[in-house]
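*Asks:* The following block contains a protein sequence and its predicted model.
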Amino acid sequence: MRFKDKVVIITGGGSGIGLAAARKFIDHGANVLITGRRKAQLDSVTAGSSNLQGLVADSSDPEAATRTVAAAMDYWGRIDIVVNNAGSGVIQPLVETNAKSISDIFAVNVAGPTLLASAAIPQLAKTGGSIVNLSSTYGSKAAADLSLYAASKAALEHLTRCWALELAPKGIRVNAVASGPVETEFLRERMGLSDKEITAVKEQERRAIPLGRRGVPNDVARWILNLADPEANWITGQIIAIDGGLVIT
């Protein structure tokens, strides 16, 4: 019960890594607010749980941050941990890049986490809380046709370091998990790939990962909890790669 009575916000928490982390936090005594764009999905995963609440919110919406913080405060009156998990991706050659594709991915992967972190600072300062950002192997590893996604995650990693310096005097820790490929619906729902494309990408990734498999949500979720753990109180400004060794290839 290492998170007993703590209050956690997880964006994009209706499925995948976000939902796995939410369930682990609850197992350890926390109250969790998850956000997502699909009301039916949120209603389904929160049904029957007083410790898990859902809020329909799109991380690309500038108004979502203040609504999310207000909802957590209305439910439980405090905020201890913010997990910026919601993310967007795109496989797009440079020659096809346009202003909208740039704006769309940075709105979710950079602006959304920044606005939520900013909105939560007053409450996190009261509780000596922490922020965990979800990055990617490609925040530090170059890849063809992933320049927009990779650049947005690189930006999030540097934001993590800068926020850690800025917020340390307030007693707020900031870290990030750089996840490798995980078995979720990300490739279909967020990258818009076809079944054939998904199969090809997964096979390519399996061959590239030294440990020989794609991850599962709990592989990453447990490290979100480890970084958020109050006993990890001398860790800040760090990017932890959880990717089966992909980043070193």
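*Replies:* Alright, I've got the coordinates.
*Asks:* contacts, neighbours, all on C-alpha from now
*Replies:* OK.
*Asks:* for this protein, what spans make up the strands?
*Replies:* Secondary structure of the chain by DSSP state E: the strands cover 7-10, 31-36, 52-56, 81-84, 130-136, 173-179, 239-242.
*Asks:* Tabulate these in CSV, adding columns for mean neighbour count and distance to T66.
*Replies:* Listed next are those as CSV, based on neighbours: other CA atoms under 10 Å; distance: least, CA to CA, whole Å:
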stretch, mean neighbour count, distance to T66
strand 7-10, 27, 12
strand 31-36, 26, 13
strand 52-56, 22, 12
strand 81-84, 28, 13
strand 130-136, 28, 16
strand 173-179, 27, 20
strand 239-242, 20, 26
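*Asks:* In JSON lines: those strands, plus distance to A22.
*Replies:* Shown next, in JSON lines, are those (distance: least, CA to CA, whole Å):
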{"stretch": "strand 7-10", "distance to A22": "7"}
{"stretch": "strand 31-36", "distance to A22": "6"}
{"stretch": "strand 52-56", "distance to A22": "8"}
{"stretch": "strand 81-84", "distance to A22": "10"}
{"stretch": "strand 130-136", "distance to A22": "13"}
{"stretch": "strand 173-179", "distance to A22": "15"}
{"stretch": "strand 239-242", "distance to A22": "18"}
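*Asks:* Which strands or helices does the helix ranked longest in the chain pack on?
*Replies:* The residue-count maximum for a helix in the chain (DSSP state H) belongs to helix 147-167. Packing contacts for helix 147-167, counted by 3 or more CA pairs under 8 Å, 6 or more residues apart in numbering; DSSP states H and E, involve helix 99-106, strand 130-136, strand 173-179.
*Asks:* adding another structure so you can compare the two:
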Amino acid sequence: MAHTTDRAITDLFGLDVVAPSLLAREALPHLRRSRGSIVNISSTYGHRPLPGGAHYAASKAALEQLTRSWAVELAADGIRVNALAPGPTESQALAAAGLPQETIEQIKHEEASRIPLARRGDPDEVAAWILRLADPATTWLTGRILTIDGGLELT
């Protein structure tokens, strides 16, 4: 927290709150015609503390609240709104943050050791749940935050 900058906070909320809001607004006419759905991407840290990443957690918590509020607001139009909250998942995010490989491996090991299923998620697992939430056959699910994190939320 001591090293937080206003720019970093603004960028984070721009990506996790403002961008989905603007995208949803622009998609709204199509969603109303098609009775489509919105699937937001949160994080397990949208509803659990993340020491050293409080603003990230707060931006995801805001997105989860948008999800619930939009679900109620758009239900009359037949639009479902849900969010997926993955736990630690394999990606290039740690490398993109400029962390050295040794640090990346240490983080991955520490994360996996806290997850009951003892591993980080695979991007294909996340994608499969996005498709399930967006599936037009999923007709009676809205306003939900689905956490897929190998059981991390239970610890």
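*Replies:* Okay, I see it. In this text the structure is predicted, and so the values were computed from the model without any measurement.
*Asks:* and of the helices and strands packed on helix 147-167 of the first structure, who's closest to D43 of the first structure?
*Replies:* strand 130-136 (23.7 Å; CA to CA).
*Asks:* so where is the closest one in the second structure?
*Replies:* Strand 130-136 of the first structure corresponds to residues 37-43 in the second structure, going by TM-score structural alignment.
*Asks:* And for the matching stretch, what's in contact with it?
*Replies:* 20, 24, 31, 57, 60-61, 63-64, 67, 79-87, 130, 133-134, 136, 147 (CA atoms under 8 Å, 6 or more residues apart in numbering).
*Asks:* cutoff 6 Å now
*Replies:* Contacting residues not belonging to stretch 37-43 of the second structure are listed as 60, 79-86, 134 [CA atoms under 6 Å, 6 or more residues apart in numbering].
*Asks:* again, but for stretch 176-190 of the first structure
*Replies:* Contacting residues not belonging to stretch 176-190 of the first structure are listed as 16, 88-89, 132-137, 193, 214-216, 239-243 [CA under 6 Å, 6+ apart].
*Asks:* Can you give me the buried ones in it?
*Replies:* For stretch 176-190 of the first structure, the neighbour count (16 or more other CA atoms under 10 Å) marks 176-182, 186-187 as buried.
*Asks:* Take those residues and lay them out in JSON lines including distance to G54 of the first structure.
*Replies:* Below are those laid out as JSON lines (distance: CA to CA, whole Å):
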{"residue": "A176", "distance to G54 of the first structure": "23"}
{"residue": "V177", "distance to G54 of the first structure": "23"}
{"residue": "A178", "distance to G54 of the first structure": "25"}
{"residue": "S179", "distance to G54 of the first structure": "24"}
{"residue": "G180", "distance to G54 of the first structure": "26"}
{"residue": "P181", "distance to G54 of the first structure": "26"}
{"residue": "V182", "distance to G54 of the first structure": "23"}
{"residue": "F186", "distance to G54 of the first structure": "20"}
{"residue": "L187", "distance to G54 of the first structure": "23"}
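*Asks:* Now do the counterpart of G14 of the second structure in the first structure against K100 of the first structure, distance only.
*Replies:* Under the alignment (TM-score structural alignment), G14 of the second structure maps onto A107 of the first structure. Relative to K100 of the first structure, A107 of the first structure is positioned 10 Å away (CA to CA, to the nearest Å).
*Asks:* more crowded one of these two?
*Replies:* Neighbour comparison, A107 of the first structure and K100: the larger count goes to A107, with 20 against 9 (by other CA atoms under 10 Å).
*Asks:* how close does whichever residue in the second structure pairs up with A176 of the first structure sit to R119 of the second structure?
*Replies:* By TM-score structural alignment, A176 of the first structure lines up with A83 in the second structure. Distance of A83 of the second structure to R119 of the second structure, computed by CA to CA: 22 Å.
*Asks:* go on, A95 of the second structure?
*Replies:* Distance check for A95 of the second structure against R119 of the second structure: by CA to CA, it reads 18 Å.
*Asks:* same deal with L84 of the second structure?
*Replies:* 18 Å.
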